[in-house]
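**Q** this one's structure only:
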């Protein structure tokens, strides 16, 4: 049953409320369950990708009531997926179709077999495409029943819902990012951003963009610099630049990043940094020596070196200076 204007508005209000209330790992399934009563479907995939000659190159993907092996199987037939290519070639488009009809050519037999394997008899696909970056965001809804044909009214409904669904997803991610920034405390010059595992930036504040431009004169936005991604892909959680430091954590197929100016703490050796953290916790030099299996005299010397490098004279100053490097 199609929603009335009042129920449609209530759906959107509920959607946006969930975007602020739910954690990353629960929001997308909850959002899809909201859509299901007004636009019935059995399973879904929701993601982002780059369009290339071999088909879509997936960056992020959320599978709803589909097994993980579906994506692996799709990689073998994605070059036959003319529907995904059609959606990805337009700034904004929405399709509704019967799989056997759309993928009806003899060359697409493998794609039809894939669809039957994963109960994808009918499709609704809605997406947006940036022709400059060739980056696309899309939502696909699947119906398993071969007789459950979609209607033009339902296609139009999804076209209207898609911008709200995508905006709510972005708000959910931003809410999560903002909570982390608040938890870290305000530090002058600190920026924040969200990127996917390929380095494409989804959100970045002014301070983060200014940090990247200060570090790389030729940075033009859209993606993290290659050297940063190379560092992160090697397993590091911190990139130390000439003037800026970038840190990250990975959650739900996304990179949550923070930038800050380099500070005196960054000049400490790894051993000095460990000693500084323990001293800031209130441990004595003898306690630190026991924990690190070093002599008290060595630790006392390292603590003195830390204080000199950071230009602090007591534990309170040490704590405050270390906070700048969090």
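**A** Sure, I can see it. The structure displayed is predicted, hence computed values, not measured ones.

**Q** could you use CA atoms for every contact and neighbour count after this?
**A** OK.

**Q** helices along the chain, start to end?
**A** Counting by DSSP state H, the chain forms helices over residues 5-21, 24-35, 69-77, 82-88, 99-102, 109-117, 152-184, 206-215, 226-233, 270-280, 285-292, 296-310, 315-323, given from the N-terminal end onward.

**Q** how far out from the middle of the chain is the second one?
**A** By that I understand helix 24-35. How far helix 24-35 lies from its chain's middle: 16 Å, per Cα atoms, centre = their mean, to the nearest Å.

**Q** just the buried positions in it, please.
**A** Within helix 24-35, the residues that count as buried by 16 or more other Cα atoms under 10 Å are 24, 27-28, 31-32, 35.

**Q** any chance of those residues in CSV, plus distance to residue 62?
**A** As requested, the buried residues of helix 24-35 are exported to CSV (distance: Cα to Cα, whole Å):
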residue, distance to residue 62
24, 11
27, 11
28, 8
31, 12
32, 11
35, 16
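
**Q** quick one, which of the helices of the chain is nearest to residue 259?
**A** Shortest distance between residue 259 and the helices of the chain, using Cα to Cα, is found for helix 206-215: 5.9 Å.

**Q** ok so, going back, could the helices of the chain go into CSV alongside distance to residue 195?
**A** Listed next are the helices of the chain as CSV, based on distance: least, Cα to Cα, whole Å:
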stretch, distance to residue 195
helix 5-21, 18
helix 24-35, 14
helix 69-77, 21
helix 82-88, 20
helix 99-102, 33
helix 109-117, 31
helix 152-184, 10
helix 206-215, 12
helix 226-233, 10
helix 270-280, 28
helix 285-292, 37
helix 296-310, 33
helix 315-323, 25
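
**Q** out of those, the one nearest residue 144 is which?
**A** Closest approach to residue 144 among these is made by helix 109-117 (8.6 Å; Cα to Cα).

**Q** show me which positions of the closest one end up buried.
**A** 111-112, 114-115.

**Q** and stretch 34-47, by the same measure?
**A** Of the residues in stretch 34-47, those buried under the neighbour-count criterion (16+ other Cα under 10 Å) are 35, 38-47.

**Q** closest to residue 224 out of these?
**A** residue 47 (19.5 Å).

**Q** next one for the comparison:
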């Protein structure tokens, strides 16, 4: 018990003092010493649809591409339903036994490729977000089974791992991020996703259909790697980026329809939406009333609005 208490103190101390780009690796190293494993994955996911939709993933000694391979076989993973049905209860398994039957050939190939011959898995709901945090540990040697002690230790530790990661993200958040509106996405410099809020995920998928929250899309990552670039504007979203050490903190918002407008159209729309009549707008901008009316007509067509009230609502939205 003394060893367990010391481990908890070390975990929370590291969460409070280490940068967010260093803490996950240190956390995994502590867990490796305490439990003993060759490979590990900790993910945050939405399971409300019945499938596991990943919102962020921490890998230890597992290639990043493994996450995409796992998504293709997750519906054949007989461990997953059991873990989801018993939140907070770790389950250990020997893959050679579990997937011995002929229908599980694809699972056996996956196990052989990544050497995940023995496993220990647990999932725990996060009441604040409605998501779940999952931890999967693997051993490469066929006879290296996880025992009762490891299961109990992981069950005790899992709520603290969940809280320590949240604490570390909160403390590491740069204070000079763009305004608070927008969903948070945290990625490593190589594009690996650490955290992706649900609304950010929805916008990213709208921009890049089929995207998974494992790595930043190539177009976004390459744009942010350019010197001086801290904003990406796509068809459906705008992403503001703040760099902190080797992490990218992004605030993702839906692209405002107002971005379709030219500078002059935005000026006319702004004044008209404030309550001015077309003649007053024309006078304020030193243009003819006919130009003001024609410009306003183009604004209505581009924004698909039909009256001043609807225009005023759009103008009040964050851009």
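**A** Sure, I can see it. Fair warning: this is a prediction, and the values are worked out from it, not measured in the lab.

**Q** quick one: TM-score?
**A** Once superposed, chain against chain, the TM-score is 0.58 (TM-score structural alignment, normalised by the length of structure 2); 227 aligned residues with a Cα RMSD of 4.1 Å.

**Q** hang on, the earlier thing: max pairwise distance over the buried residues of stretch 34-47 of structure 1: which two?
**A** Pairwise distances among the buried residues of stretch 34-47 of structure 1 were taken by Cα to Cα; the largest, 21.3 Å, belongs to 38 and 47.

**Q** surely residue 289 of structure 1 and residue 296 touch.
**A** Yes: counting by Cα atoms under 8 Å, residue 289 of structure 1 sits close enough to residue 296 to count as a contact (5.2 Å).

**Q** circling back to that earlier point, so which of the helices of structure 1 gets nearest residue 190 of structure 1?
**A** Within the helices of structure 1, the stretch nearest residue 190 of structure 1 is helix 206-215; the backing value is 6.3 Å (Cα to Cα).

**Q** from the contact counts, what lies against the closest one?
**A** Helix 206-215 of structure 1 is packed against strand 191-196, strand 244-251, strand 254-261, with contacts defined by 3 or more Cα pairs under 8 Å, 6 or more residues apart in numbering; DSSP states H and E.

**Q** distance from the chain centre to it, please.
**A** Worked out by Cα atoms, centre = their mean, helix 206-215 of structure 1 lies 19 Å from the chain centre.

**Q** could I get the buried residue list for it?
**A** By neighbour count, with 16+ other Cα under 10 Å as the criterion, the buried positions of helix 206-215 of structure 1 are 207-209, 211-212, 215.

**Q** could I get the full set of helices for the stretch 201-319 of structure 2?
**A** With DSSP state H, counting those that start in this stretch as the criterion, the stretch 201-319 of structure 2 has helices at 218-224, 263-273, 278-285, 289-303, 308-316.

**Q** which one of those is the most hemmed in?
**A** Between the helices of the stretch 201-319 of structure 2, helix 263-273 has the highest mean count of neighbours, a mean of 18, where neighbours are mean count of other Cα atoms under 10 Å.

**Q** contacts for it?
**A** Helix 263-273 of structure 2 has contacts (Cα atoms under 8 Å, 6 or more residues apart in numbering) with 258, 278, 281, 285, 292, 295-296, 298-299, 308-309, 311-312, 315.

**Q** relative to the whole chain's centre, how far out is it?
**A** Average the C-alpha atoms of helix 263-273 of structure 2, do the same for its chain, and the two points are 36 Å apart (Cα atoms, centre = their mean).

**Q** what stretch of structure 1 does stretch 285-300 of structure 2 fall on?
**A** The counterpart of stretch 285-300 of structure 2 in structure 1, counting by TM-score structural alignment, does not exist; no residue aligns.

**Q** work out which residue lies at the spatial centre of structure 1.
**A** Closest to where the C-alpha atoms of structure 1 average out (Cα atoms, centre = their mean) is residue 254, at 2.7 Å.

**Q** in contact with the closest residue to it other than its chain neighbours, which residues?
**A** What sits nearest to residue 254 of structure 1 in space, not counting adjacent residues and going by Cα to Cα, 6 or more residues apart in numbering, is residue 196, at 4.6 Å. With contacts defined as Cα under 8 Å, 6+ apart, residue 196 of structure 1 is in contact with 59-60, 202, 253-255.

**Q** same check on residue 147 of structure 2?
**A** residue 92.

**Q** the equivalent of it over in structure 1 and residue 46 of structure 1, how far apart?
**A** Matched by TM-score structural alignment, residue 147 of structure 2 corresponds to residue 151 in structure 1. According to Cα to Cα, to the nearest Å, residue 151 of structure 1 stands 21 Å off from residue 46 of structure 1.

**Q** what range in structure 2 does stretch 36-44 of structure 1 sit on?
**A** Per TM-score structural alignment, the counterpart of stretch 36-44 of structure 1 in structure 2 is residues 32-40.

**Q** CSV for the helices of the stretch 201-319 of structure 2, including distance to residue 160 of structure 2?
**A** Below are the helices of the stretch 201-319 of structure 2 laid out as CSV (distance: least, Cα to Cα, whole Å):
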stretch, distance to residue 160 of structure 2
helix 218-224, 32
helix 263-273, 50
helix 278-285, 60
helix 289-303, 48
helix 308-316, 42
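
**Q** wait, residue 15 of structure 2 sits on residue 163?
**A** No: contact between residue 15 of structure 2 and residue 163 fails when scored by Cα under 8 Å: they sit 9.3 Å apart.

**Q** okay, these two: which has more neighbours?
**A** When residue 15 of structure 2 and residue 163 are compared on other Cα atoms under 10 Å, the one with more neighbours turns out to be residue 15, at 27 against 13.

**Q** and that one, what is it in contact with?
**A** 23, 164-165, 167-168.

**Q** same check on residue 42 of structure 2?
**A** For residue 42 of structure 2, the contacting residues are 57-59, 133-136, by Cα under 8 Å, 6+ apart.

**Q** let me see the contact set for the counterpart of residue 77 of structure 1 in structure 2.
**A** Under the alignment defined by TM-score structural alignment, residue 77 of structure 1 corresponds to residue 73 in structure 2. Neighbour list for residue 73 of structure 2: 106-107 [criterion: Cα under 8 Å, 6+ apart].

**Q** I'm done for today, thanks for sticking with me.
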